[in-house]
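1. no sequence on this one, just coordinates:
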């Protein structure tokens, strides 16, 4: 594991704990000699995780669509800024570069990025670990929703724990090191469906 992609908000959120957690994650990645791959912005939790990593001597790769760079929110002090043509290309590039994925608090964009990676893992398109840094219980309801999905048979039981979760960056990364991907999702046709 060499590079970790982080999905997070372009806002700082309502609690100072979110900024502190983003900075701590950045520092932890740097301390563990892991490159941060993120959305390339200088604002919000995105800027905080990048700053945390860089201030601790880490390597940071930002991936940003051209239309956002033109709005002058690109982080100009990261180790490398990759400018792409679209949001789709940004996600694909981040997925290609990363060996694992972490979601910090964020809004719909953060969840969209995270769920795409989660879905790809279920389908066997990658075997990389993915996790949630559950700051101040921000993702408690999402973790409960995963349980409900499995209970209601909209998600296979073996995928219930595919998304790793912790409140501490170092512990989450240790879970990443222990992670073994479940078997690829298959569909079994019932006799009445043939």
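-> Now that the structure is in, tell me what you want to look at. Here the structure is a predicted model, which means the values were calculated and not measured.
2. contacts and neighbour counts: CA atoms only from here.
-> Fine.
3. and residue 164, what element?
-> Here residue 164 sits within strand 163-166, counting by DSSP states H and E.
4. what's next to that strand, contact-wise?
-> Outside strand 163-166, the residues that touch it by C-alpha atoms under 8 Å, 6 or more residues apart in numbering are 118, 129-134, 172, 175-176.
5. need these in CSV with neighbour count and distance to residue 11, can you?
-> Below are the contacts of strand 163-166 laid out as CSV (neighbours: other C-alpha atoms under 10 Å; distance: C-alpha to C-alpha, whole Å):
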residue, neighbour count, distance to residue 11
118, 22, 23
129, 26, 25
130, 26, 22
131, 23, 20
132, 24, 18
133, 24, 16
134, 23, 17
172, 20, 23
175, 17, 28
176, 21, 27
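6. another one to put next to it:
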């Protein structure tokens, strides 16, 4: 990743059984990341939604970085077409590398792995450990039960309202990527 590039880390499903419309969504996200001139950081697999987002990004000319634990190289069919494929010894190392290579995080519909990755970067952002955008793209209510539970945590006093505000939840690709965008440059006035 060059110093001038901007990279979005996309968390999503790598399970083969997901419906085709989710794979299409992932591919659209990849294409739109490329259209903005950004790079993609992903989990390093080339199957299911994970493979689709990387394929969409590459089709649009984006640079792709995949990060995958050695134990999953065969299971998730490593994305050997990635511009950079980083193989780690553990899931913890994988998540740390994904975080350091990314300027923003976008979670698509997914399962427990996607939720675990999302919760880790969201928690770190809420605690002030990074200021990177954390965005959830939920076009069809996939996360509605989880979001209801999170609101209940606020009501019961287990989580502050600011934590929920730190995670942006949107329903369409354009709004999701707008929420991931870098902040506008600060203009400097000359005295």
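-> Everything's here; your move. Treat the numbers as computed from the prediction; the structure is a model and nothing was measured.
7. ok, average deviation of the strand holding residue 164 of the first structure from the second structure?
-> Strand 163-166 of the first structure, aligned to the second structure and superposed, deviates on average by 1.0 Å (mean C-alpha distance after the TM-score superposition for the first structure).
8. corresponding residues in the first structure for stretch 44-54 of the second structure?
-> Aligned by TM-score structural alignment, stretch 44-54 of the second structure falls on residues 40-50 of the first structure.
9. now the matching stretch: buried residues?
-> For stretch 40-50 of the first structure, the neighbour count (16 or more other C-alpha atoms under 10 Å) marks 40-50 as buried.
10. what does residue 4 of the first structure correspond to in the second structure?
-> Looking across to the second structure (by TM-score structural alignment), residue 4 of the first structure lines up with residue 8.
11. burial count for its match?
-> For residue 8 of the second structure, the count of nearby residues is 26 (other C-alpha atoms under 10 Å).
12. that one against residue 39, yeah?
-> Yes - at 6.3 Å, residue 8 of the second structure and residue 39 qualify as touching, with contact defined as C-alpha atoms under 8 Å.
13. the closest residue to residue 161 of the second structure other than its chain neighbours in helix, strand or coil?
-> Excluding the flanking residues, the one nearest residue 161 of the second structure by C-alpha to C-alpha, 6 or more residues apart in numbering is residue 154, at 6.0 Å. Put simply, residue 154 of the second structure is helix when judged by DSSP: H, G, I helix; E, B strand; the rest coil.
14. relative to residue 74 of the second structure, how far out is residue 154 of the second structure?
-> From residue 154 of the second structure across to residue 74 of the second structure, the span is 41 Å (C-alpha to C-alpha, to the nearest Å).
15. show me which of the two is the more surrounded one.
-> residue 154 (15 against 10).
16. and the more buried one, what pairs with it in the first structure?
-> Under the alignment defined by TM-score structural alignment, residue 154 of the second structure is paired with residue 150 of the first structure.
17. Provide a list of residues in contact with its match.
-> Residue 150 of the first structure makes contact with 156-157, 160, according to C-alpha under 8 Å, 6+ apart.
18. residue 91 of the first structure -> the second structure?
-> Mapped onto the second structure by TM-score structural alignment, residue 91 of the first structure lines up with residue 95.
19. so what's that match up against?
-> By C-alpha under 8 Å, 6+ apart, the contact set of residue 95 of the second structure is residue 117.
20. quick one: the helix or strand hosting it to chain centroid distance?
-> Element membership for residue 95 of the second structure (DSSP H and E) is helix 91-101. Computed by C-alpha atoms, centre = their mean, to the nearest Å, the chain-centroid distance of helix 91-101 of the second structure equals 12 Å.
21. average offset of the helix or strand that that helix is followed by relative to the first structure?
-> Where DSSP H and E defines the elements, the next helix or strand beyond helix 91-101 of the second structure is strand 104-107. Strand 104-107 of the second structure, aligned to the first structure and superposed, deviates on average by 0.7 Å (mean C-alpha distance after the TM-score superposition for the first structure).
22. run through who's touching the match of stretch 44-54 of the second structure.
-> Applying C-alpha under 8 Å, 6+ apart, the external contacts of stretch 40-50 of the first structure come out as 7-13, 18-19, 22-27, 36, 38-39, 60-64, 73-76, 78, 81.
23. tell me where the second structure has helices.
-> All helices of the second structure, identified by DSSP state H, fall at 20-35, 48-59, 91-101, 112-126, 144-155, 161-166, 173-180.
24. roughly how far does residue 97 of the second structure sit from residue 26 of the second structure?
-> In this view, residue 97 of the second structure and residue 26 of the second structure are 21 Å apart by C-alpha to C-alpha.
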